[in-house]
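Visitor: Pasting a predicted model and its sequence here:
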Amino acid sequence: MDAVVNVHVAKTQLSRLLERAHAGEEIVLAKSGKPYARLVPLDPAAGKRAPGGLAGVVGDEFFDELPENELAAWQA
């Protein structure tokens, strides 16, 4: 079951609430007694990036030299 915590209480207990969320608990923050936001643990895999994620999206032409007219426009 989700824990419901009022914002006023959450301000004074944020560190404890973060620890509980990190442990897997979902905490609902309430404002004036009404649900307002959720404090949930992050997915550990969500922050990891793998090389080659843009393969096929960015072509080799990205690394080609600029044509003279575009190069001149950047140097103006």
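Guide: It's in. Residues are numbered from 1 along each chain as shown.
Visitor: CA atoms for contacts and neighbours, from now on please.
Guide: OK.
Visitor: helix or strand for Tyr36, which one?
Guide: Here Tyr36 is covered by strand 34-39, with elements defined by DSSP states H and E.
Visitor: by contact count, what packs against that strand?
Guide: Under the contact definition 3 or more C-alpha pairs under 8 Å, 6 or more residues apart in numbering; DSSP states H and E, strand 34-39 sits against strand 27-31.
Visitor: this is the comparison structure:
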Amino acid sequence: MANYGVAEAKNKFTHLLERVEDGERVVITRHGKPVAELRPVPSPRPRLTEAERQAWYDEFIKRRDARPAASIPAVELVRAMRDGDPE
């Protein structure tokens, strides 16, 4: 990890960004005290492949179909909740 004063960091900003792109962390100090840190942005999560996405979907459908059906239609359940019917 490299330390740079504010004035030096300002003058070498492009160089500091190159160091950060290479994975290094850079601390910027004012009067010897750290005030900021430049660090690489974490890489995004890798996207699922088509096969992984299909496997996830198949598992979702399997779990959905394994659940028991509701005893009453949803519209009746909402009406009962809204109207305060004790069911």
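Guide: Looks like it arrived, so ask away. All of these numbers come straight from a predicted model, not from anything done at the bench.
Visitor: Give me the mean deviation of the helix or strand Ser15 of structure 1 falls within from structure 2.
Guide: Element membership of Ser15 of structure 1 [criterion: DSSP H and E] is helix 14-22. Following superposition, helix 14-22 of structure 1 is found to deviate from structure 2 by 0.3 Å on average (mean C-alpha distance after the TM-score superposition for structure 1).
Visitor: got the contact list for the strand holding Tyr36 of structure 1?
Guide: 4, 18, 21, 26-30 (C-alpha atoms under 8 Å, 6 or more residues apart in numbering).
Visitor: quick one on the thing from earlier: quick one: the residues in structure 2 that the helix holding Ser15 of structure 1 pairs up with.
Guide: Per TM-score structural alignment, the counterpart of helix 14-22 of structure 1 in structure 2 is residues 13-21.
Visitor: residue with max distance from the center of structure 1?
Guide: Glu68 (39.8 Å; C-alpha atoms, centre = their mean).
Visitor: which ones are touching Gly23 of structure 2?
Guide: 39-40.
Visitor: in structure 2, which spans are helices?
Guide: 6-11, 13-21, 50-66, 74-83 (DSSP state H).
Visitor: Please name every helix or strand in contact with the shortest one.
Guide: Of the remaining helices and strands, those touching helix 6-11 of structure 2 by 3+ C-alpha pairs under 8 Å, 6+ apart are strand 26-30.
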